[in-house]
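>>> sequence first, then the predicted structure, then my questions.
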Amino acid sequence: MSSFIAPALAGLGTGAGLIVAIGPQNAYVLRQGLRRNGIVAVVLVCVLSDIALIATGVAGMGALAGRFPALLEAVRWGGAAFLVAYATVAARRALRPAALAAADAPDPTRAGVVLTAVALTWLNPHVYLDTMVLIGSVAATKGDPGRWAFAAGAMLASVLWFTLLGLGARALSGVLGRPTVWRLVDGLIAVQMLVVAAGLLLTG
């Protein structure tokens, strides 16, 4: 039992340290939670994506990605372009009252909410580096079956964090749903998206 618990706790700590860091994915989960719009679907997208990526990395695909940097390069440019576009929309909502009023309306479709969550997750190269490469590499040092215990801990960190962030934001939506708060949230999201996009372009 201890041979499972120790690596699982190590995976939980490593996963939490990587996932909790503020980023575009977390910002979107927070926003949709505050809006009470499709948050369960968004949380599921984030959690299931992390589980799939962690499992793939632990299974050895992280090393494969390292051998083909062109894959991450393509994702880097595509992700940066998407983040700049999303930041522009968020900044427009924050700076223009008319855009803010329009943002208070429900999203057109549940599919749009889910697709945005998918894009923010899978078009961010940091997701691959954190889950597949970093977690996969550390897990490889644990041997068998320790590496899968480590992976289980990292997966649990994702489940706990996104559930807490999304449902916690939904519970606080009544308190934080004022227009002024929304302008601040969208302004912070715009800045965060631009910072991440710049980091992607400058570190290539």
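The structure has been received and is ready for your questions. Numbers count the residues shown, from 1 in each chain.
>>> only C-alpha atoms for contact and neighbour calcs from this point on.
Noted.
>>> element containing the spatially most central residue of the chain, please.
Among the residues of the chain, the one closest to the centroid is residue 25, at 3.1 Å (C-alpha atoms, centre = their mean). Taking DSSP states H and E as the criterion, residue 25 maps to helix 24-35.
>>> same question for residue 98.
Residue 98 belongs to helix 97-103 when assigned by DSSP H and E.
>>> same thing with residue 11?
In the assignment (DSSP H and E), residue 11 maps to helix 2-19.
>>> what does residue 42 give?
helix 39-56.
>>> hang on, the earlier thing: helices or strands next to the helix holding residue 98 in the packing?
Packing partners of helix 97-103 (3 or more C-alpha pairs under 8 Å, 6 or more residues apart in numbering; DSSP states H and E): helix 69-95, helix 179-202.
>>> alongside the first one, take a look at this:
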Amino acid sequence: MSDALAPAFISGFFLGLSLIVAIGAQNAFILRQGLLRQHVFILCLICALSDALLIAAGVAGLGTLISGSPSLILVVTIGGALFLFAYALIAFRRAWKPQAMVAAERGRSDLRAAIAACLAFTFLNPHVYLDTVVLLGSLSGQYDGAARVAYGVGACLASFVWFFSLGYGARLLQPVFERPAAWRVLDILIGLVMCAIGVSLLRSL
């Protein structure tokens, strides 16, 4: 990469990383799957590719179209909130009867169900569109030509680095989650995060 494109690439990378690292439903889901070592690669890849697709769309100018469609934002917001509340109930139910890591690993989750949940966390969350398509897309306007592409590539790379680091780095916490109490705390926190995000979505209407 030439010296002229490096600043745009670095700007896109760190801006994208700052938006993704914040605690959210998608991150909480990937963290739990990483702890269980269940479908980690495919789920991280889906999250990263989805972000890359949305970022590319934003850099290409789709952000202006989405921000100007209140009806689309309304539908996604309501659907996302309902999904988050439903998943929060599932997390609280798991917390009622927590399992240790060994027990959890014996009961492998269905891949199709995991992929469906991952896609829902990604595309039913309006914040994803606001962060990737609208915000990152609009900020790309300060660059032209190859520099704009470099900015988008940097932002996309940040997604890949973060999700795979989170998914595979979660196993470092496995000794802690050999105790059922740790799973109870994690699922309660996941449920609270889902509820908080769902409430914030409804308040934004």
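Happy to help now that I have it. Source: prediction; values computed, not measured.
>>> could you find the closest non-adjacent residue to the residue nearest to the centre of structure 1?
Among residues not flanking residue 25 of structure 1 along the chain, residue 120 sits closest, at 5.6 Å (C-alpha to C-alpha, 6 or more residues apart in numbering).
>>> name the SS class of the one you found, please.
helix (DSSP: H, G, I helix; E, B strand; the rest coil).
>>> and it, what does it touch?
24-25, 79, 83 (C-alpha atoms under 8 Å, 6 or more residues apart in numbering).
>>> repeat that with 10 Å
Counting by C-alpha atoms under 10 Å, 6 or more residues apart in numbering, residue 120 of structure 1 touches 23-28, 46, 79, 82-83, 86, 114, 127.
>>> buried ones only from those, please, as a PyMOL command.
Buried residues within the contacts of residue 120 of structure 1, by 16 or more other C-alpha atoms under 10 Å, are selected in PyMOL with:
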select buried, resi 23+24+25+26+27+28+46+79+82+83+86+114+127
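>>> and which of the contacts of residue 120 of structure 1 is nearest to residue 190 of structure 1?
For these, the closest approach to residue 190 of structure 1 (C-alpha to C-alpha) belongs to residue 86, at 7.4 Å.
>>> that closest one and residue 117 touch, don't they?
No: Residue 86 of structure 1 lies out of contact with residue 117 (C-alpha atoms under 10 Å); the separation is 11.7 Å.
>>> which neighbours do the two share?
Going by C-alpha under 10 Å, 6+ apart, residues that sit against residue 86 of structure 1 and also against residue 117 are residue 24.
>>> the helix holding residue 42 of structure 1 vs structure 2, average distance?
Taken over the aligned residues, the distance from helix 39-56 of structure 1 to structure 2 averages 0.6 Å (mean C-alpha distance after the TM-score superposition for structure 1).
>>> run through the neighbouring helices and strands of that helix.
helix 2-19, helix 24-35, helix 62-67, helix 110-122, helix 125-127, helix 136-140, helix 146-171 (3 or more C-alpha pairs under 10 Å, 6 or more residues apart in numbering; DSSP states H and E).
>>> what angle do it and helix 146-171 make?
170 degrees (axes from the mean of the first three to the mean of the last three C-alpha atoms, to 10 degrees).
>>> list the buried residues of helix 39-56 of structure 1.
Going by 16+ other C-alpha under 10 Å, helix 39-56 of structure 1 has these buried residues: 39-40, 42-47, 49-51, 53-56.
>>> can you list contacts of the helix holding residue 98 of structure 1?
In contact with helix 97-103 of structure 1 (C-alpha under 10 Å, 6+ apart) are residues 35, 89-94, 179-180, 182-183, 186.
>>> would you confirm that residue 74 of structure 1 contacts residue 125?
Yes: using C-alpha under 10 Å, residue 74 of structure 1 is in contact with residue 125, at 9.1 Å.
>>> how about residue 79 of structure 1: what's its closest non-neighbour residue?
Closest to residue 79 of structure 1 by C-alpha to C-alpha, 6+ apart is residue 123, at 4.5 Å.
>>> list the residues that contact that neighbour.
Contacts for residue 123 of structure 1 were tallied using C-alpha under 10 Å, 6+ apart; they are 72, 74-83.
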